Each structure stands twice: as C-alpha cells, then as structure tokens.
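Colleague: mind folding the following:
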Amino acid sequence: MNTSENPAELFGLRLAHVGINTNTPEEAASTADALCALLGIERGEEPFPVSSFAGSLVEVMNNGGRGEKGHIGLHVDDIDAAQAWYEARGVEFNESSRTLCPDGSGRTYLIYFKEEIAGFAIHLTIAD
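Modeller: Coordinates of the predicted model:
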C-alpha cells in the first residue's frame, strides 16, 4: 500500500476510543467507573452530555447509542480531507450524524460512516 492509499499516513488515522452502549446515565457512569478502576485510569473529559468517558479509551453512552453493539471512534488530523478521501473511494457517510466542535468554530468534530461493521457504528473524529 503506497502512502496515497494509507489513511494512517495521510490523515494520522488511529483509534480514538471504543464506545459501549448502556441504558441510563447512571449505568454509563458506573460502567465508566468500573473501567477506570480496572484500567487504573481516571474519568475523562466529557464534552457532550450523552456519555461518560473512562480516560480517553472508552466512551460509555448514557441511553444507548449508535451501532447495534456500540461504536468505534477513529481520530484523524483533518476530518474534511479524510471524508473526501473515503468518499472518492465510494464510502458513504451519514450526514445527519455530523457534529460540530463545541468551541463554536463551525468545524466538524465527528461524522459517522453510513454502514456499520459487525454491529459497530464507526465515526471519524478530530478528538483523541
């Protein structure tokens, strides 16, 4: 695979986090706390009120979430360029999932691919 075909080299693509679906905010918080204890990490920053983080490794969704089994977040350095690269290869995105940065900049923070893989929704994000 040459550089122009390797999104890890082109956009810094790497695993950002794994998402776990739970049914309530309380279940999400206790799941995040249990994972923190198991992994020896602290609770992570929670930029949106829909989840709890165990460090930056695991996002525990409060009231279910995308994906039959959960989701996988993939970090990229340039989300717009990465999206264009994937679309040029026939990969579709769920435009209704586009979330803007909480800083008010108008930049895209995350966007989900249209198709799930093995029950997991997958999204690109600029967050680690």
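Colleague: going forward, measure contacts between C-alpha atoms and count neighbours the same way
Modeller: OK.
Colleague: ok, now which ones touch the most centrally placed residue in the chain?
Modeller: Compute the mean C-alpha point of the chain, and by Cα atoms, centre = their mean the closest residue is residue 73, 2.6 Å away. Listed by Cα atoms under 8 Å, 6 or more residues apart in numbering, the contact set of residue 73 reads 15-19, 122-125.
Colleague: let's see 6 Å
Modeller: 16-17, 122-124 (Cα atoms under 6 Å, 6 or more residues apart in numbering).
Colleague: ok, now residue 125?
Modeller: 74-75, 109-110.
Colleague: one more, for comparison:
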Amino acid sequence: MNEQNANPVELFGMRVAHVGINATDPADALEIAELFSTMMGLPVIETPVSYFNDSLVEIMKQNGRGTKGHIGFAVNDIDAAEKWFAERGLEVNEESRALLPDGGTKLVYFKREFAGFAVHLCRE
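Modeller: Got it, this is the predicted structure:
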C-alpha cells in the first residue's frame, strides 16, 4: 500500500475500543452503567475509576478526560501508530501515558480534543 494512501485502520487494525462517558459521581456512574447493561445485556464491571459494560462503554466515576467524555481506539502496534500520527501533527500527551508492567505503553491520549472528546490509543 502506498504510504500516501495508507490509513491507520488498515495499517494498525485500528478500531473503536470503547466510548467513555463522564459521570458526576460514583452513584451516577453506576446508574448509567446499569442502564447500558439493561439496553445491551452486558455485565457491569467495576474498576477503581470507572464502570465498564463489557469493553464497549466506560463510565467514569467522576468528570474524566474530555469535555464530553473520551473515545478509545485500539491498535495492534501502539508505538508505530503514535509515530504515524505524530508525522501528521497529532501529538500525544506524555503525562497521560499509562504503562504496562513490561514498560510498554498501555494507553496514551492525544493532546487535543476532537469535538469535545478526549481521544486515546490503547493496545489491542
């Protein structure tokens, strides 16, 4: 594939990993997660900072990143994807980088919001 015509979906298997919703507090987050559970039949999974409905929706227990929430994009090579996006002027926020025990990147947010949403890359 010609690099000029390449796109990250094809290059890195990029897909929407989840949509993040900012709640006002933990009780509000749980109520939202339970609504999505009723709608989709997916279990509610609690983490220290959020509730997930399977891996599709993440409801933050507080006002999280992004004015309207966040969108996580899974990629099969996060280092290469970061470089590809940087070459196109989309910088990552180093302060947001979360690491795996092996030192690799688990997730990293872009510096700018997209239409009010924080956007992050994460490992597939």
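Colleague: could I get the TM-score for this pair?
Modeller: Remark: TM-score between the superposed chains equals 0.91 [TM-score structural alignment, normalised by the length of the second structure]; 122 aligned residues with a Cα RMSD of 1.4 Å.
Colleague: circling back to that earlier point, looking at the contacts of residue 73 of the first structure, which are in strands?
Modeller: With strands taken from DSSP state E, the overlap with the contacts of residue 73 of the first structure comprises 16-17, 122-124.
Colleague: want to throw those residues into a markdown table with distance to residue 44 of the first structure and neighbour count?
Modeller: Below are those laid out as a markdown table (distance: Cα to Cα, whole Å; neighbours: other Cα atoms under 10 Å):
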| residue | distance to residue 44 of the first structure | neighbour count |
| --- | --- | --- |
| 16 | 13 | 21 |
| 17 | 11 | 21 |
| 122 | 20 | 23 |
| 123 | 19 | 22 |
| 124 | 19 | 28 |
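Colleague: quick check: which element contains the residue nearest to the centre of the first structure?
Modeller: Residue 73 of the first structure is located in strand 70-75, with elements delineated by DSSP states H and E.
Colleague: next secondary structure after that strand?
Modeller: Downstream of strand 70-75 of the first structure (by DSSP H and E), the next one is helix 79-88.
Colleague: buried residues, that next one. List them.
Modeller: In terms of neighbour count (16 or more other Cα atoms under 10 Å), helix 79-88 of the first structure has its buried residues at 79-80, 82-83, 85.
Colleague: just checking, what packs against the helix or strand immediately after it in the chain?
Modeller: Following helix 79-88 of the first structure in sequence order, the next helix or strand is strand 93-100 (DSSP H and E). In this structure, strand 93-100 of the first structure packs against strand 108-113, with contacts taken as 3 or more Cα pairs under 6 Å, 6 or more residues apart in numbering; DSSP states H and E.
Colleague: average offset between the strand it packs on and the second structure?
Modeller: Superposing on the second structure and averaging over aligned pairs (mean Cα distance after the TM-score superposition for the first structure), strand 108-113 of the first structure comes out at 0.6 Å.
Colleague: returning to that earlier point: now the ones in strands among the contacts of residue 73 of the first structure in TSV, with distance to residue 99 of the first structure?
Modeller: Output for those, formatted as TSV (distance: Cα to Cα, whole Å):
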residue	distance to residue 99 of the first structure
16	16
17	17
122	14
123	11
124	11
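Colleague: closest one of those residues to residue 30 of the first structure?
Modeller: residue 17 (18.0 Å; Cα to Cα).
Colleague: farthest pair within the contacts of residue 125 of the first structure?
Modeller: 74 and 109 (11.5 Å).
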